[in-house]
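A predicted structure for the sequence below; I have some questions about it.
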Amino acid sequence: MKALIETIVRPLVDHPEHIEVKEEETDYKIRYHLIVHENDVGKVIGKNGRIAKAIRTVVYAAGSDSNKKIFLDIM
């Protein structure tokens, strides 16, 4: 899943070397923390959060096989 997130985000940012995805897993959920360069945060979130919503939709769909709830935080 980390590779999927990086693959989606890499073409959107100006500083792809600063992309970092951290995974935090508990019994009932998996939380991914997407960290990008401070100048790229707006590009990843997009106007009115549209790009962030699209990224989350893809990630949630890809993780639907799991019984755990999936969250994606963008920092």
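Cool, got the structure. Numbers count the residues shown, from 1 in each chain.

use CA for all of it now, contacts and neighbours both
Fine.

so which strand or helix has residue 58?
Assigned by DSSP states H and E, residue 58 belongs to helix 50-62.

and the nearest residue to residue 14 once chain neighbours are set aside, how far from residue 12?
Spatial nearest neighbour of residue 14, chain neighbours left out: residue 40 (6.6 Å); criterion: Cα to Cα, 6 or more residues apart in numbering. Noted for residue 40: a distance of 8 Å to residue 12, by Cα to Cα, to the nearest Å.

check it against this one:
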Amino acid sequence: MRALIESMVRPLVDYPEEVNIREHEEEHKIVYHLSVHKEDVGKVIGRHGRIAKAIRTVVYAAASNSDKKVYVDIM
């Protein structure tokens, strides 16, 4: 899942080397914390959150056969 998120985010940003994804796993959920350079936050979120929503939709669809709920947190 980490590679999927990176492959979607890196082409969007100006500082791809600063894309960082941390994974926090609990009993019933997995949270991916995505952080990017401060100048790239707007590019990852998009107008009215459209790009962030699209990223989350793809990740949720890819994890639909998993037993755990998956969340993407953009910081």
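Received the coordinates, thanks. On a predicted model such as this, the values are computed, not experimentally measured, just so you know.

quantify their similarity with the TM-score.
After superposition, the two chains reach a TM-score (TM-score structural alignment, normalised by the length of structure 1) of 0.98; 75 aligned residues with a Cα RMSD of 0.4 Å.

follow-up on the earlier one: looking at residue 40 and residue 12 of structure 1, which has the bigger crowd around it?
Under the criterion of other Cα atoms under 10 Å, the comparison of residue 40 of structure 1 against residue 12 puts residue 40 first, with 20 against 15.

next, the contact list for residue 18 of structure 1, please.
Taking Cα atoms under 8 Å, 6 or more residues apart in numbering, we find residue 18 of structure 1 in contact with 35, 36, 37.

who wins for neighbours among these?
For these, neighbours tallied by other Cα under 10 Å; top is residue 36, 24 neighbours.

that one reaches residue 43, doesn't it?
No: if you go by Cα atoms under 8 Å, residue 36 of structure 1 and residue 43 don't touch, sitting 9.9 Å apart.

need the contacts of residue 18 of structure 1 in TSV (columns: distance to residue 29 of structure 1 and secondary structure).
As requested, the contacts of residue 18 of structure 1 are exported to TSV (distance: Cα to Cα, whole Å; DSSP: H, G, I helix; E, B strand; the rest coil):
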residue	distance to residue 29 of structure 1	secondary structure
35	19	strand
36	23	coil
37	26	coil
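
what about residue 44 of structure 2, distance to residue 26 of structure 2?
As judged by Cα to Cα, residue 44 of structure 2 and residue 26 of structure 2 stand 26 Å apart.

settle it for me: which of the two has more neighbours?
Legend: neighbour count by other Cα under 10 Å for residue 44 of structure 2 and residue 26, higher for residue 44 (24 against 10).
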